[in-house]
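In: The sequence and its predicted three-dimensional model are supplied below.
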Amino acid sequence: MPARRLPRPHRFDVLLAAGGLLGGLLLVAAGLGTRRSDDPITLFDGPWPVLVPLTVMAGCELLRRTAPRTALAVAGVTITADLVTQGNVSTILMFTDVVYAAVLYGPLASARRIQWITGLLTVAGTVVPFAVWRVPEALLIGVIVGVVAYGPAATGWIVRDHRDAAEAARLRAEQTALLAEADRAQAVTAERARMARELHDMVANHLSAIAIHSTAALSLDDPATSRRSLAVIRENSVEGLAEMRRLIGILRDGSGDREPAAAPTLDGLRALVDGARANGLDVSLDADHGTLPTPVEFAAYRIVQESLTNALKHARPGRVTVRLVQRDGALDLRVLSPCGHRDGPRAPGSGAGLVGMRERTALLGGTFAAGPEGSRWSVHAVLPLAEGESA
């Protein structure tokens, strides 16, 4: 199994390492160190022992982003070794950057531990020397430890906190954008479905009548029947064309100046039934209800309209009954039409009518059923009034 290779150092880390190493070499060449050669702590005199911690610390800088914990562990040993030489300011500065990077780029648990460890070292570096030597100058050791160790760790924690907050804000913004896009797509889909239902309900009735009566006019050699069929065809084509123009005008007019036509209500059921009778249906209407919410009236009107259109296209001759009853906080709507083989001409159907009626009922939280009941075809919808008021 091949050994795992460490990722390549970041370009900025390479520049930091090169700059720190070059700066340290210039300080060594100038004979500038952090301690004198006669300092008791200096065990290795001369400029050359300083180069070992300097070079190792520069190598730690290369790992500050790709392996921050390893870099900090090696840097801790290196800065301790630097204490027994004449020292180098560049080594100390690179160590502070390694501590800062370990908190910023390392795991969260390690970042917290580094905060605690450097804080305890600062306290210990302040209390212990003062307790041993009893001179105010001993407190400077704690200050130096705080500046070299705890200061970079605290700075890295602050930067990390701001970075994480910015990342969380970015993720929230992306999530908000995704939700907005989902809402927009859902709104577009719902609007397209609504337009499809409206277009179907407004025009299908007229086109069905035109198809049936034109078929009758072509198949029957009776001038009187043909004239009546042509009159029905003309009336339905004119009404359908007017409704199509109105709908197209609303869709094209983006200025908002054109008001859409008022939604049909159950007050127009009588005219709807009269139109169905003019198209050849034998329709009876029984409506027993009070004041209803507008969404319920609109849905009920469209369901009755589509039921009569389906009866015109598919039902055999016979009585079609429309019954609306308000009870138990709901409007109970039922349309019954003769079911069976139709001898005369019939118009083709797409099946979208039942889908539209079911969707209208579901939007109000009601129930819908359509199917044969003995020798009759039944359309039954229950529209809750409470749902209608809140829709």
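Out: Here it is on my side, so go on.
In: CA only for contacts and neighbour counts going forward, please
Out: OK.
In: Tell me which helix or strand comes right after the longest helix anywhere in the chain.
Out: Longest helix of the chain, by residue count under DSSP state H: helix 151-219. Downstream of helix 151-219, the first helix or strand assigned by DSSP states H and E is helix 223-252.
In: now that next one: how far from the chain's centre is it?
Out: 45 Å (Cα atoms, centre = their mean, to the nearest Å).
In: swap in stretch 343-360?
Out: 36 Å.
In: Straight-line length of that stretch, end to end?
Out: 32 Å (Cα to Cα, to the nearest Å).
In: Against which helices or strands is the longest helix of the chain packed?
Out: helix 89-105, helix 108-133, helix 223-252, helix 294-314, helix 352-363 (3 or more Cα pairs under 8 Å, 6 or more residues apart in numbering; DSSP states H and E).
In: Which among the ones you listed is found nearest to Leu336?
Out: Smallest distance to Leu336 across these (Cα to Cα): 8.8 Å, for helix 294-314.
In: name the helices or strands packed onto the closest one?
Out: Applying 3+ Cα pairs under 8 Å, 6+ apart, we find helix 294-314 packed against helix 151-219, helix 269-278, strand 330-338, helix 352-363, strand 376-384, helix 385-390.
In: export the helices and strands packed on helix 151-219 to JSON lines and tack on distance to Ile144 and mean neighbour count?
Out: JSON lines is the format used below for these (distance: least, Cα to Cα, whole Å; neighbours: other Cα atoms under 10 Å):
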{"stretch": "helix 89-105", "distance to Ile144": "11", "mean neighbour count": "25"}
{"stretch": "helix 108-133", "distance to Ile144": "8", "mean neighbour count": "16"}
{"stretch": "helix 223-252", "distance to Ile144": "75", "mean neighbour count": "15"}
{"stretch": "helix 294-314", "distance to Ile144": "77", "mean neighbour count": "23"}
{"stretch": "helix 352-363", "distance to Ile144": "72", "mean neighbour count": "18"}
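In: Pasting the second one now:
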Amino acid sequence: MAAVVPLGLYQTAVHQLFLLSCSLIPGMLLRHRDLALQREISSAADHLAYTRAVAREMHDLVAYSMSQAALRAQRAAADSTYPAEAQKEFSAIAAAAVDALHELRLVLGPLRRGQRFWPNSSLTHPDALGVDLETAVQAISDDLAASGFSVTFHSTGDSQCSRLQAATLSRVAREMGANILRHGTTYQPVTITLARRPEQVRLVMTNGVSVATSHNLPASGTGIQGMRERLAAIDGTLATLKEGDTWMASATVPLSPSSSTFPETP
């Protein structure tokens, strides 16, 4: 004989089960979300610890080597037994090593301390953004000329870009110059053009290339991508072109009325 369950009790049980499910399901979802957040936080902490460890190792190893290079070049530059031209070259090497060491510390220092960079910038302090773009590009032109290239540098216009734009373009110019040193041939001239128009700033470098060019300079293979990423952060673009044995790289950054401003401190 089948048991008879009063309808009222059945409805009450269903209602209680419904209420129980309404409380359990959100709780389970919240616990799942909490566990996911904890995993993300743990992963971010591990990534930060790894980044700081790599930055520490890079700083200690590279800073030591750059310091040794700078000191030895400075001593050689002050040694009167060397010819005057050799002393001049040693002095330039020492200056380049000191400059590289300074920038290495600017970039890696905050990473070692777990600090964040300034928005859209690879630099760490607004004072470091005080870059005169024409002077920076002229310095690269001089370095290339000292390395045996025949260089022509043209600078036109007088429109001013922001300190962040100038700093970014100076970094891009350095990478362009480094590519010329690595892959260029001294048998063809190098042209550098810096055009500062009211609506944009454009930096163009052209040089000859040769498959026979040999050097012992290390190359990461990511220079062009790095330049594109730097420029994209300030709404700029990079164009490259190879025709025959001529290579051209062109960086363009748009200017705006607010280009002279600097992002607020985060």
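Out: Arrived safely, thanks for sending. All values reported here derive from a predicted model rather than from experimental measurement.
In: what would the helices and strands packed on helix 151-219 of the first structure look like in TSV with distance to Thr80 of the first structure?
Out: Listed next are those as TSV, based on distance: least, Cα to Cα, whole Å:
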stretch	distance to Thr80 of the first structure
helix 89-105	10
helix 108-133	13
helix 223-252	79
helix 294-314	81
helix 352-363	75
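In: Go through these and name the closest to Cys339 of the first structure.
Out: helix 294-314 (8.1 Å).
In: Helix, strand, or coil at the equivalent of Ile79 of the first structure over in the second structure?
Out: Applying TM-score structural alignment, one finds that Ile79 of the first structure aligns to Ala3 in the second structure. Secondary structure, DSSP: H, G, I helix; E, B strand; the rest coil: Ala3 of the second structure is coil.
In: so how far is His47 of the second structure from Ala3 of the second structure?
Out: 63 Å.
In: Pick out whichever of the two has more residues nearby.
Out: Set side by side, Ala3 of the second structure and His47 show more neighbours around His47, with 12 against 5, by other Cα atoms under 10 Å.
In: Point out the other helices and strands that the helix or strand containing Thr152 of the second structure packs with.
Out: Using DSSP H and E, Thr152 of the second structure sits within strand 151-156. Under the contact definition 3+ Cα pairs under 8 Å, 6+ apart, strand 151-156 of the second structure sits against helix 133-146, strand 190-196.
In: Go again with 10 Å.
Out: Applying 3 or more Cα pairs under 10 Å, 6 or more residues apart in numbering; DSSP states H and E, we find strand 151-156 of the second structure packed against helix 133-146, strand 190-196, strand 200-208.
In: Between strand 246-254 and the second one, find me the angle.
Out: Right, the one you point to is strand 190-196 of the second structure. Counting by axes from the mean of the first three to the mean of the last three Cα atoms, to 10 degrees, strand 190-196 of the second structure lies at 10 degrees to strand 246-254.
In: ok, average deviation of strand 190-196 of the second structure from the first structure?
Out: Superposing on the first structure and averaging over aligned pairs (mean Cα distance after the TM-score superposition for the first structure), strand 190-196 of the second structure comes out at 2.7 Å.
In: So for Asp288 of the first structure, which of the helices and strands packed on helix 294-314 of the first structure sits nearest?
Out: Going by Cα to Cα, the one of these nearest Asp288 of the first structure is strand 330-338, 9.5 Å.
In: circling back: now the helices and strands packed on helix 294-314 of the first structure in a markdown table, with distance to Val98 of the first structure?
Out: Converted to a markdown table, those look like this (distance: least, Cα to Cα, whole Å):
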| stretch | distance to Val98 of the first structure |
| --- | --- |
| helix 151-219 | 9 |
| helix 269-278 | 82 |
| strand 330-338 | 73 |
| helix 352-363 | 62 |
| strand 376-384 | 69 |
| helix 385-390 | 62 |
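In: how about those, which one is nearest Ala231 of the first structure?
Out: For these, the distance to Ala231 of the first structure is smallest for helix 151-219, at 9.3 Å, taking Cα to Cα.
In: circling back to that earlier point, out of the helices and strands packed on strand 151-156 of the second structure, the one nearest Ala167 of the second structure is which?
Out: helix 133-146 (7.4 Å).
In: And the closest one, what's buried?
Out: Leu133, Glu134, Ala136, Val137, Gln138, Ile140, Ser141, Asp142, Asp143, Leu144 (16 or more other Cα atoms under 10 Å).
In: Centre of the chain to that helix, how far?
Out: On Cα atoms, centre = their mean, the centre of helix 133-146 of the second structure falls 20 Å from that of its chain.
In: And for stretch 127-137 of the second structure?
Out: Averaged over its C-alpha atoms, stretch 127-137 of the second structure has a centre that lies 16 Å from its chain's centre (Cα atoms, centre = their mean).
In: end-to-end on it?
Out: Note: stretch 127-137 of the second structure ends 19 Å apart using Cα to Cα.
In: Quick check: the gap between Met1 of the second structure and Tyr10 of the second structure.
Out: 19 Å.
In: With Asp99 of the second structure instead?
Out: From Asp99 of the second structure to Tyr10 of the second structure the distance is 82 Å (Cα to Cα).
In: Could you do Leu104 of the second structure as well?
Out: Between Leu104 of the second structure and Tyr10 of the second structure the computed distance is 75 Å (Cα to Cα).
In: what do you get for Val107 of the second structure?
Out: In terms of Cα to Cα, Val107 of the second structure sits 70 Å off from Tyr10 of the second structure.
In: Then Arg112 of the second structure?
Out: With Cα to Cα as the criterion, Arg112 of the second structure and Tyr10 of the second structure are 65 Å apart.
In: go on, Ser23 of the second structure?
Out: The gap separating Ser23 of the second structure from Tyr10 of the second structure is 20 Å, by Cα to Cα.
In: correct me, but Tyr100 of the first structure touches Ala71?
Out: No. With contact defined as Cα atoms under 10 Å, Tyr100 of the first structure does not reach Ala71; the gap is 11.2 Å.
In: Could you find the closest non-adjacent residue to Ile303 of the first structure?
Out: Met357 (5.6 Å; Cα to Cα, 6 or more residues apart in numbering).
In: tally of neighbours for Asp222 of the first structure?
Out: Neighbour tally, Asp222 of the first structure, other Cα under 10 Å: 11.
In: How about residues contacting stretch 215-225 of the second structure?
Out: 172, 175-176, 178-179, 181-183, 229-231, 238-240, 249 (Cα atoms under 10 Å, 6 or more residues apart in numbering).
In: what's the closest of those to Gln68 of the second structure?
Out: The nearest member of these to Gln68 of the second structure, counting by Cα to Cα, is Ala178 at 21.7 Å.
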